[in-house]
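K.L.:
Sequence first, predicted model second:
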Amino acid sequence: MVKNLCKTILLFFCLSQGLIATAQPLQKDKTKKLVAHSSLLGLCVSTPIVLQSVWYDKAASFHIVNDGDSWLGMDKTGHAFSAYHIQKQAQHLYIWANYSHNKSILYSAGISILFQSSFEVLDGFQKKYGFSWPDMYANVSGIALFSAQQFLWKEERIRLKFSYSPSPYAKLRPEVLGQNFQERLLKDYNGQSYWLSFSPFQLFNSSLHFPKWIQLSLGYSVNEKVKGSENYFSTTTQEYHAYSQFLFSLDFDFSQMNIRNKSLKKVLSIFNTLKIPFPALSFSQNQIHFHPLYF
């Protein structure tokens, strides 16, 4: 979906802004603050303008929809993921601009909710969509997860991550779930998994000397989910019954590794957005399955 593609492109724009900012030479505080505010606010202003011209076409009066049961919550998890990482990168930019820690949290939270809300408002004026409060709640939950950690610990001890592996269900409705790898990466929820990765020893300030870069990871995904609001789908030869799947695995936190090369450490830290493929246990339909390597 073009809308999801635009959100992904803009998310990676935020990622690049954080890296560019840290690489720039030191400037006066006022100049750096102007750069931070103008680039982030410009992103929030330009987003609805771009989408209005390239994606939205069938205008309608503003209306609200309740899509809380859509896609078994996977789309809502995606909203939380986007809001979390947009705030994270915006905070990096505000810290680079020499804002205080607390102000950087508050300003970045505002940028994230403003950015995400632009999509919801535009949806509200479209016949086939509509403004979604469940989407907004999901956005706020992602912001709350990041902000709470920054206020409590001034660091990420719980990381929200993403992984993907092609599923066999996209071919059943390619117009909805994607016709190629790039589209399916964004649209096929059956192939997506979202994870919370953390080290119990870091989370609870344990005195045990155990590597903090080794993480436990709790995940969520769905299977056989072919239609957004319905959990049943059939073809002439087979029936599909959608179900949720909970996951348990291990993961790595590159930021906690003792890497002396600062440039390499910074590059590797980008991959803290992605869950490393690892053996995993899945829990679904009252059964436990072992996956030798789960992507």
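P.N.:
Received the coordinates, thanks.
K.L.:
going forward, measure contacts between C-alpha atoms and count neighbours the same way
P.N.:
OK.
K.L.:
what residue lies at the spatial centre of this structure?
P.N.:
The chain has residue 81 as the residue nearest its centroid, 2.3 Å off, counting by CA atoms, centre = their mean.
K.L.:
which outside residues touch the helix or strand that contains that residue?
P.N.:
Using DSSP states H and E, residue 81 maps to helix 74-96. With CA atoms under 8 Å, 6 or more residues apart in numbering as the test, helix 74-96 has contacts from 11, 14-15, 17-18, 21-22, 32-33, 36, 40, 101, 104-105, 107-109, 111-113, 116, 134-135, 138-143, 145-146, 160-161, 189, 194, 221-222.
K.L.:
Just the ones of those in strands?
P.N.:
Counting by DSSP state E, the part of the contacts of helix 74-96 found in strands is 160-161, 194, 221-222.
K.L.:
what would these look like in TSV with distance to residue 167 and neighbour count?
P.N.:
Shown next, in TSV, are the ones in strands among the contacts of helix 74-96 (distance: CA to CA, whole Å; neighbours: other CA atoms under 10 Å):
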residue	distance to residue 167	neighbour count
160	22	27
161	19	21
194	15	23
221	12	24
222	10	21
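K.L.:
Next up, a structure to set beside the first:
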Amino acid sequence: MKYPLIILAFLLYGVHHSSAQERVTFTTLPDTTLPSRVWMLSGTTAVLYTSGLMALNKAWYKDYPKTSFHFFNDMGEWNQMDKAGHVFSAYFIGKYNREMWRWSGLPRRQQIWIGGLSGLAYQSVIEILDGYSGKWGFSWGDMGANAIGAALLIGQELAWDEQRIQLKFSFHPVQYEEPALKRKTNELFGTTYLERMLKDYNGQTYWLSVNLHSFNKNSWLPKWLNIAAGMGAADMYGGRDNTWTDQKGVHHDYSGNPRIRQFYLSPDVDFTKIPTRRKGVRVLFQVLNMLKFPAPALEINSRGQVKVHAVYF
């Protein structure tokens, strides 16, 4: 799937739904398995996944011809920013599902494996849909990225019973002023803020955010303080290069604008480490934790430039 962040809409609904059930009906998480909750979570997950896949099928595949199942090597596209999106999506689907399955009372390891593998399972179905689309194809690169996201979640839960290293996301809108470039990017990335956030890799940054206190429990550092390393890109007007021919047969060559890789270092906040007794606030903090906190950042890019951003998001 080329725009994996769209699944977050369904994901956030699932977190709110399960948390609302707990807030209204139960006051604590159970110590033993409650079959009624297992069935409820299983049914909710099935409905959310099915509806999500149906919406994706309608939104992304209806305008493209169906073909026989085929493979597609897209490892060279978008400076691998799309692969970072797959890692991020698989990680957070697994993370939120793991949190939901705490509500079931199942043994810890079962909660981890069921929740953690849910992201990989969901995105695997999307890859199969890609395999039958004339626009895309089944990508082993995407599958590998999905597996990395699930493994990062599961591995930390099994080792530490917490997420000391979290994946986060940030986005800033990019303005394309030249008429030909504006038409091309509108076609590629859409025109609304939400479309651009989902599709425009030039404005996206993916972060690996490390909680310092978790690795040294006796440290004087605040429990909520993280350090984050980010990856971004710029000046990409196509999957592999910056040339294209428009519908009128006019060839456009922007190869003079080299495609840039960007790397960042910045402080961050782990909202889940901020103490609160309010369940609604805890749910809000879980949601906010998918986003990198705006903060000063050091950038090093493939042009050899070093930049300091007063605030970067």
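P.N.:
Arrived safely, thanks for sending. Only a predicted model underlies this, so the values are computations on that prediction, with no experimental measurement involved.
K.L.:
Superposing both, give me the TM-score.
P.N.:
TM-score for the superposed pair, counting by TM-score structural alignment, normalised by the length of structure 1: 0.90. Supporting figures: 294 aligned residues with a CA RMSD of 2.5 Å.
K.L.:
Tell me how far the helix holding residue 81 of structure 1 lies from the chain's centre.
P.N.:
7 Å (CA atoms, centre = their mean, to the nearest Å).
K.L.:
What's the average distance for that helix when superposed on structure 2?
P.N.:
If you overlay the two and look at helix 74-96 of structure 1, the average distance to its match in structure 2 is 0.9 Å (mean CA distance after the TM-score superposition for structure 1).
K.L.:
Look up how far residue 148 of structure 1 lies from the residue nearest to the centre of structure 1.
P.N.:
15 Å (CA to CA, to the nearest Å).
K.L.:
rewinding a little: onto which residues of structure 2 does the helix holding residue 81 of structure 1 map?
P.N.:
Under TM-score structural alignment, helix 74-96 of structure 1 corresponds to residues 81-103 of structure 2.
K.L.:
Show me what the helix or strand containing residue 183 of structure 1 packs onto, helices and strands only.
P.N.:
In the assignment (DSSP H and E), residue 183 of structure 1 maps to helix 181-187. On a contact count with 3 or more CA pairs under 8 Å, 6 or more residues apart in numbering; DSSP states H and E, helix 181-187 of structure 1 meets helix 2-23, helix 174-177.
K.L.:
Surely residue 149 of structure 1 touches residue 160?
P.N.:
No. Between residue 149 of structure 1 and residue 160 there is no contact under CA atoms under 8 Å: 11.9 Å.
K.L.:
Skipping adjacent residues, who's closest to the aligned residue in structure 1 for residue 225 of structure 2 in space?
P.N.:
With TM-score structural alignment as the criterion, residue 225 of structure 2 lines up with residue 214 in structure 1. Computed as CA to CA, 6 or more residues apart in numbering, the closest residue to residue 214 of structure 1 that is not its neighbour in sequence is residue 252, at 5.1 Å.
K.L.:
any idea how far the one you found is from residue 216 of structure 1?
P.N.:
Residue 252 of structure 1 is 9 Å from residue 216 of structure 1, by CA to CA.
K.L.:
next one: residue 105 of structure 1
P.N.:
Taken as CA to CA, the span from residue 105 of structure 1 to residue 216 of structure 1 is 26 Å.
K.L.:
Compare neighbour counts for those two and give me the winner.
P.N.:
In this view residue 105 of structure 1 and residue 216 are compared by other CA atoms under 10 Å, and residue 105 has more residues nearby, 25 against 17.
K.L.:
Kindly state which residue of structure 2 is aligned to the more buried one.
P.N.:
Structural correspondence for residue 105 of structure 1 with respect to structure 2 (TM-score structural alignment): residue 112.
K.L.:
isn't its match right next to residue 156, touching?
P.N.:
No. Assessed by CA under 8 Å, residue 112 of structure 2 is found out of contact with residue 156, at 9.8 Å.
K.L.:
quick one, helices of the stretch 101-250 of structure 2?
P.N.:
According to DSSP state H, counting those that start in this stretch, the stretch 101-250 of structure 2 carries its helices in the segments 108-131, 140-160, 179-189, 193-199.
K.L.:
what angle sits between the longest one and helix 140-160?
P.N.:
Relative orientation of helix 108-131 of structure 2 with respect to helix 140-160: 170 degrees, computed using axes from the mean of the first three to the mean of the last three CA atoms, to 10 degrees.
K.L.:
mean shift of helix 108-131 of structure 2 relative to structure 1?
P.N.:
So helix 108-131 of structure 2 averages 1.1 Å relative to structure 1 (mean CA distance after the TM-score superposition for structure 1).
K.L.:
Remind me what that helix packs against, helices and strands.
P.N.:
Under the contact rule (3+ CA pairs under 8 Å, 6+ apart), helix 108-131 of structure 2 is packed against helix 81-101, helix 140-160.
K.L.:
Show me which positions of that helix end up buried.
P.N.:
In terms of neighbour count (16 or more other CA atoms under 10 Å), helix 108-131 of structure 2 has its buried residues at 111-113, 115-124, 126-131.
K.L.:
Can you pull out the residues in contact with stretch 97-116 of structure 1?
P.N.:
Contacts of stretch 97-116 of structure 1 (CA under 8 Å, 6+ apart): 29, 32-33, 35-36, 40-41, 43-44, 47, 83-84, 86-88, 90-92, 94-95, 139-140, 143, 147, 150-151.
K.L.:
corresponding residue for residue 244 of structure 1 in structure 2?
P.N.:
Checking TM-score structural alignment: residue 244 of structure 1 goes with residue 261.
K.L.:
Quick check: its match vs residue 134 of structure 2, distance?
P.N.:
With CA to CA as the criterion, residue 261 of structure 2 and residue 134 of structure 2 are 29 Å apart.
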